[in-house]
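Undergrad: How does the following fold in three dimensions:
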Amino acid sequence: MVIHGAVIIEQGVTFAIISVKQTVTQYTVRMTRFRQAIAPYFPNMPIILMSQDKNGTPHFYGRKDVVDFLKTVPLDRIPWKVYHIY
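TA: Okay, here's the model as predicted:
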């Protein structure tokens, strides 16, 4: 599986942000299963899922304090990487 994401350290909190399709974030069960599947690759850190609507507006799902922070950060400032997960 190939995912687009970033690991960020901000104010002493290390977290992962993963870009997913809206079909993942539309349903709580899908978000939970996806997080569980990738959690071993991002150990001991909150996983924030991000999807974009048809207008390109990002929507974040996860720990509230991290989500509130990410809402203030332009997407092009996030250090996105491609992760190959096997």
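Undergrad: rest of the way, CA atoms for contacts and neighbours
TA: Fine.
Undergrad: biggest strand in this protein by residues?
TA: strand 2-10 (DSSP state E).
Undergrad: hmm, who's touching that strand?
TA: 14-20, 78-85 (C-alpha atoms under 8 Å, 6 or more residues apart in numbering).
Undergrad: Check the offset of it from the chain's centre.
TA: Taking C-alpha atoms, centre = their mean, to the nearest Å, one finds strand 2-10 lying 7 Å from the centre of the chain it belongs to.
Undergrad: Would you indicate which residues of the longest helix seen in the chain are buried?
TA: The residue-count maximum for a helix in the chain (DSSP state H) belongs to helix 28-38. Applying a neighbour-count criterion of 16 or more other C-alpha atoms under 10 Å, one finds Met31, Arg35, Ile38 buried in helix 28-38.
Undergrad: Now show me the structure for the sequence below, then we'll compare the two:
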Amino acid sequence: MQFDGAKIEEQGVTFAIAVVKPHILSSPNKEKIRMWFTSFFGNIPIVLVAQNSRGNFTYYGRHDIVNFLANINPARIPWKRYTTN
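TA: Next up is the predicted model:
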């Protein structure tokens, strides 16, 4: 499986972002999915992000990190493609 994401350290906080399909953010399983990415990135906060058809980003996760991400240009995020087994 491949996914796009980023591991970031900002203002002394290390966290990860994982890109998911938009329907995941309205799924009752979104917390389980977020926890799966925690097992991939380690024990750091994980934020899920989805992009809609208009290019707008929606974030789900820890509120302080979500608020931070919502106020920056997504082009500033060091996106990377990850491969899992």
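Undergrad: Could you get me the TM-score between them?
TA: Once superposed, chain against chain, the TM-score is 0.93 (TM-score structural alignment, normalised by the length of the second structure); 85 aligned residues with a C-alpha RMSD of 1.0 Å.
Undergrad: Name the nearest of the buried residues of helix 28-38 of the first structure relative to Asn55 of the first structure.
TA: Each of the buried residues of helix 28-38 of the first structure was checked against Asn55 of the first structure using C-alpha to C-alpha; the closest is Met31, at 21.4 Å.
Undergrad: Contact partners for that closest one?
TA: With C-alpha under 8 Å, 6+ apart, Met31 of the first structure has these contacts: Val24, Thr25, Leu49.
Undergrad: Let's see that with 10 Å instead.
TA: Val20, Thr23, Val24, Thr25, Ala37, Ile48, Leu49, Tyr61, Gly62 (C-alpha atoms under 10 Å, 6 or more residues apart in numbering).
Undergrad: Look up how far Thr38 of the second structure lies from the residue of the second structure positioned farthest from its centre.
TA: Distance to the chain centre peaks in the second structure at Asn85, reaching 19.2 Å (criterion: C-alpha atoms, centre = their mean). Asn85 of the second structure is 15 Å from Thr38 of the second structure, where distance means C-alpha to C-alpha, to the nearest Å.
Undergrad: ok, now Thr58 of the second structure?
TA: Distance from Thr58 of the second structure to Thr38 of the second structure, by C-alpha to C-alpha: 19 Å.
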